[in-house]
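> Pasting the sequence and the predicted model now:
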Amino acid sequence: MSAIPKEEYLFKCTSACAGCSSSLCLRYVLKAAGPDTILVVPACCTSVIQGMYPGTAMNVPVYNIAFGAAAACASGLSNAFEARGEKTNVIVYAGDGGTGDIGIQALSGALERGTNFLYICYDNEAYGNTGMQRSGSTPLGARTTTTPGGKPTVKKDLDRIVEAHNPPYMATACSAYPLDLYKKVKKALSIEGPKFIHILAPCPPGWRYPAEKTVEMGKLAVKTGTWILYEREFGKLTINGPSKTAMKKPVPLEDYVRGQGRFKNVSPEIFDMMRQQVEQNIQRLSREEAGVC
């Protein structure tokens, strides 16, 4: 942790919920990016967390933009800075709804055009800012305000959609492993072209667990293999850190699921499907890293 700078670009006393892992992630993202950075933030929890001017918690410029336009706005900013010969980091910081659902068209366009920016999706697996409605990222079986009986369909595989655009760098991260996230942001910003980082950001009110359990919940997601930490640099996949161990001997999925109220009363059939999904994803990524596809 000594490698992480002491400077803070996200001040204390944000408007975040207690135990918010998204604000924790943003703190380390900005530490990695430094002061010469501009954030593009669509409608999401972060647009509330930042607070109201002049009492904002952000110590870098922030461009608040419509739900579906974040990547398009970032494309314009990136091109403008390039035309002026400036090296300012352009970072989109968006939730899963504004990335995998409403904003996916703008993201796809920016990736296809080769925009020089970093797009970060912090994924709390629902529309957190408006009351935890289901999103495309909501996992199978999870209860939300619009799926009170549990979501009947699987989580959208956003990473494979992004992968299909062949960006020079993409990675997954988790709020429970801030040093891993910090290093990935630093690496991403050192590479020219479009970059994408997908962060799992556990949400206490949305996932229905005690606020003090946020880091524990993130670690369980990784240790059970539900969320796998990896980097894909110029097409080459590398499994990172704790996921190397977890993929060989994962913690039982029950340990992750039973601590979340959103999975309360999930049926044995749905739970078995959830377990199969985890196993299949572990096998797929293991084969890819080994070069056996």
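Good, I have the coordinates.
> From now on I want contacts and neighbour counts done on CA atoms only, so please keep to that.
Will do.
> Which parts of this protein are helices?
For the chain, applying DSSP state H gives helices covering 21-33, 45-49, 70-83, 104-113, 158-163, 178-189, 204-207, 214-223, 241-248, 253-257, 268-290.
> got CSV for these, with distance to residue 149 and mean neighbour count too?
Shown next, in CSV, are those (distance: least, CA to CA, whole Å; neighbours: other CA atoms under 10 Å):
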stretch, distance to residue 149, mean neighbour count
helix 21-33, 26, 22
helix 45-49, 25, 20
helix 70-83, 32, 19
helix 104-113, 27, 19
helix 158-163, 24, 15
helix 178-189, 34, 20
helix 204-207, 14, 21
helix 214-223, 22, 22
helix 241-248, 30, 18
helix 253-257, 16, 17
helix 268-290, 12, 15
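> Please identify which of the ones you listed is closest to residue 56.
helix 45-49 (8.6 Å; CA to CA).
> what comes into contact with that closest one?
Contacts with helix 45-49, where a contact means CA atoms under 8 Å, 6 or more residues apart in numbering, come from 14-16, 22-23, 41, 57, 64, 93-95, 128-129.
> got it, and stretch 153-172?
100, 108, 111-112, 114, 136-141, 184, 188, 191-200, 228-235.
> from those residues, which ones fall inside strands?
The strands, defined by DSSP state E, take in 194-200, 230-233 from the contacts of stretch 153-172.
> Only the buried subset of those residues, as a PyMOL command please.
Applying 16 or more other CA atoms under 10 Å to the ones in strands among the contacts of stretch 153-172 leaves a buried subset, and the PyMOL line that selects it is:
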select buried, resi 194+195+196+197+198+199+200+230+231+232+233
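> Reformat the ones in strands among the contacts of stretch 153-172 as TSV; add distance to residue 262.
Below are these laid out as TSV (distance: CA to CA, whole Å):
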residue	distance to residue 262
194	34
195	32
196	28
197	25
198	22
199	20
200	16
230	26
231	29
232	31
233	35
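> closest to residue 178 among the ones in strands among the contacts of stretch 153-172?
For the ones in strands among the contacts of stretch 153-172, the nearest to residue 178 is residue 199 (10.5 Å; CA to CA).
> That closest one: what's it in contact with?
Per CA under 8 Å, 6+ apart, neighbours of residue 199: 120-123, 172-175.
> for residue 217, what are its contacts?
176, 202, 256, 259.
> who wins for neighbours among those residues?
Counting neighbours by other CA atoms under 10 Å, residue 202 leads the contacts of residue 217 with 29 neighbours.
> The nearest residue to that one once chain neighbours are set aside: what's it in contact with?
Nearest in space to residue 202, with sequence neighbours left out and distances taken as CA to CA, 6 or more residues apart in numbering, is residue 124 at 5.5 Å. Residues near residue 124 by CA under 8 Å, 6+ apart: 95-96, 200-203, 206.
> Which of the residues you listed sits closest to residue 287?
Closest to residue 287, out of all of the contacts of residue 124 and judged by CA to CA, is residue 200, at 22.8 Å.
> and here's the other structure:
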Amino acid sequence: MSLNVRTLNEEEFFYGHKACAGCGGSLAVRIALKVLGERSIAVLPAGCMSAVGFNFPQLCFGNNAIISTFAGTASMLTGIEAGLRAKGETGYHAVGFAGDGGTADIGIQALSGAIDRNDDILYICYDNEAYMNTGIQKSSLTPFGARTTTTPAGKNIRGNLRPKKNMFEIVAAHGIPYAATASIGYLNDFIAKVEKASKIHGTKYIHIIAPCPTGWGIATDETVEVARQVVDCGLWYLAEYENGEFTLTHQPKQLSDPADYLKRQARFRHLTEEDIELIRQSRDLKWESIRKTYKNIQEEKRP
């Protein structure tokens, strides 16, 4: 029987942490570890989850966990997996949890190397779209128009001027055995992908959107709703890459207006109608590409 939120392990492996109220990243870590179980070894670089999960004398992990260097999440996972294999250990999972900066910026070299070696590890990026625990600075996964402390919004500058890097497609371009996108707004989808990844040999990558109420400027009880809304309006999509093919795992019947998603967040409230229209057009172009790719895959599968 496939796991879902009703059949998930009741034991907790990440609890008592000091994360901000409504933290999306902590929910992603909690749920993933409940899927993987006690025979998982977690690696976390400098970032929100290491800052809130390792508070001396408390350790907020029920399984083995260790802090890595900021750039070394994937390389430390490589060493852990190789060491356990050398000892003849079986039935374990070496899993990394890194933020957007620790993945798309500082950690991308080590991740690329691990994929190239096809190390048997699972790498999960919890993406809150900025360097949140050091003061809400821009990362390469910060979306266009977002206000951060290093991309301020004023009369002449409209927040971040660069588009969000597509780590999912970058990782897929390596020919990785399995990659997926997820959102804490669709937990059953995330649970299914973690469970699937745990049964695949080689390098696996899951990129999950995890809103940060502090950095995004939303209420603490809106995290899951906003994480669902970003998918429904098409600014994030749920997909898998496996065996050289991209597949959508959720397709909204009709994309909602991204303006509603953007305007509820303080980091986007400076945007003009022209700015929002640019975002809308960019979304439409991306979805045109997604639909073409999905259609081609379906045609190839026909007898």
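Arrived safely, thanks for sending. Just so it is clear, the model here is predicted, and its values are computed rather than measured.
> What does the TM-score come to for these two?
Scored by TM-score structural alignment, normalised by the length of structure 1, the superposition of the two chains gives a TM-score of 0.95; 288 aligned residues with a CA RMSD of 1.4 Å.
> Filter the contacts of residue 217 of structure 1 by whether they're kept in structure 2.
Retained in structure 2 by both residues aligned by TM-score structural alignment, their matches' CA atoms under 8 Å are the following of these: 176, 202, 256.
> Can you tell me which of these lies closest to residue 218 of structure 1?
residue 176 (5.1 Å).
> And the equivalent of residue 60 of structure 2 over in structure 1, how far from residue 81 of structure 1?
Alignment note (TM-score structural alignment): residue 60 of structure 2 maps to residue 57 of structure 1. Look at residue 57 of structure 1 and residue 81 of structure 1: by CA to CA, to the nearest Å, they are 25 Å apart.
> What I need now is the contacts of residue 124 of structure 1 written out in JSON lines, including distance to residue 154 of structure 1 for each item.
Output for the contacts of residue 124 of structure 1, formatted as JSON lines (distance: CA to CA, whole Å):
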{"residue": "95", "distance to residue 154 of structure 1": "18"}
{"residue": "96", "distance to residue 154 of structure 1": "15"}
{"residue": "200", "distance to residue 154 of structure 1": "16"}
{"residue": "201", "distance to residue 154 of structure 1": "18"}
{"residue": "202", "distance to residue 154 of structure 1": "18"}
{"residue": "203", "distance to residue 154 of structure 1": "19"}
{"residue": "206", "distance to residue 154 of structure 1": "18"}
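> got the contact list for residue 29 of structure 2?
Going by CA under 8 Å, 6+ apart, residue 29 of structure 2 touches 14, 97.
> Just give me the match in structure 1 for it.
Using TM-score structural alignment, residue 29 of structure 2 pairs with residue 26 in structure 1.
> Also residue 238 of structure 2?
Match for residue 238 of structure 2 (TM-score structural alignment): residue 229.
> what sits against that match?
Per CA under 8 Å, 6+ apart, neighbours of residue 229 of structure 1: 171-174, 222, 239-243.
> Mind doing that once more with 6 Å?
172-173, 240, 243 (CA atoms under 6 Å, 6 or more residues apart in numbering).
> out of the contacts of residue 199 of structure 1, who's nearest residue 281 of structure 1?
Checking those against residue 281 of structure 1 with CA to CA, the nearest one is residue 172 at 13.8 Å.
> which residue sits closest to that closest one, ignoring its sequence neighbours?
Using CA to CA, 6+ apart, the nearest residue to residue 172 of structure 1 is residue 198, at 4.7 Å.
> From residue 130 of structure 1, how far out is the one you found?
21 Å.
> Please name the nearest non-neighbouring residue to the counterpart of residue 225 of structure 2 in structure 1.
Here residue 225 of structure 2 is matched to residue 216 in structure 1, going by TM-score structural alignment. Nearest non-adjacent residue to residue 216 of structure 1, counting by CA to CA, 6+ apart: residue 176, 7.3 Å away.
> How far off centre is stretch 198-213 of structure 2?
6 Å (CA atoms, centre = their mean, to the nearest Å).
> Make TSV out of the helices of structure 1 and add distance to residue 151 of structure 1.
Output for the helices of structure 1, formatted as TSV (distance: least, CA to CA, whole Å):
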stretch	distance to residue 151 of structure 1
helix 21-33	23
helix 45-49	22
helix 70-83	27
helix 104-113	21
helix 158-163	17
helix 178-189	29
helix 204-207	13
helix 214-223	19
helix 241-248	26
helix 253-257	14
helix 268-290	10
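> which one is the equivalent of residue 262 of structure 2 over in structure 1 nearest to, not counting chain neighbours?
Taking TM-score structural alignment, the alignment pairs residue 262 of structure 2 with residue 257 from structure 1. Excluding its sequence neighbours, the residue lying closest to residue 257 of structure 1 (CA to CA, 6+ apart) is residue 263, at 6.3 Å.
> how many neighbours does the one you found have?
23.
> my guess is it contacts residue 140, does it?
No. Using CA atoms under 6 Å, residue 263 of structure 1 is not in contact with residue 140, being 9.3 Å away.
> ok, and the most crowded of the contacts of residue 199 of structure 1?
Ranking these using other CA under 10 Å puts residue 122 first, with 30 neighbours.
> for that residue, what are its contacts?
95, 199, 201.
> Distance of residue 223 of structure 1 relative to residue 86 of structure 1?
From residue 223 of structure 1 to residue 86 of structure 1 the distance is 41 Å (CA to CA).
> ditto for residue 53 of structure 1
Residue 53 of structure 1 is 26 Å from residue 86 of structure 1, by CA to CA.
> out of those two, which sits in the more crowded spot?
residue 86 (12 against 8).
> what's the counterpart of that one in structure 2?
Using TM-score structural alignment, residue 86 of structure 1 sits opposite residue 89 in structure 2.
> With residue 113 of structure 1 instead?
Match for residue 113 of structure 1 (TM-score structural alignment): residue 117.
> For that match, give its distance to residue 33 of structure 2.
On the measure of CA to CA, residue 117 of structure 2 and residue 33 of structure 2 end up 25 Å apart.
> cool, and residue 166 of structure 2?
Applying CA to CA to residue 166 of structure 2 and residue 33 of structure 2 gives a distance of 25 Å.
> just residue 128 of structure 2 next, same as before
Relative to residue 33 of structure 2, and taking CA to CA, residue 128 of structure 2 is found at 19 Å.
> try residue 201 of structure 2
Distance from residue 201 of structure 2 to residue 33 of structure 2, by CA to CA: 18 Å.
> ditto for residue 113 of structure 2
Distance from residue 113 of structure 2 to residue 33 of structure 2, by CA to CA: 24 Å.
> re earlier: spatially, which pair of the contacts of residue 217 of structure 1 is furthest apart? Let me know, please.
176 and 259, at 15.9 Å, using CA to CA across the contacts of residue 217 of structure 1.
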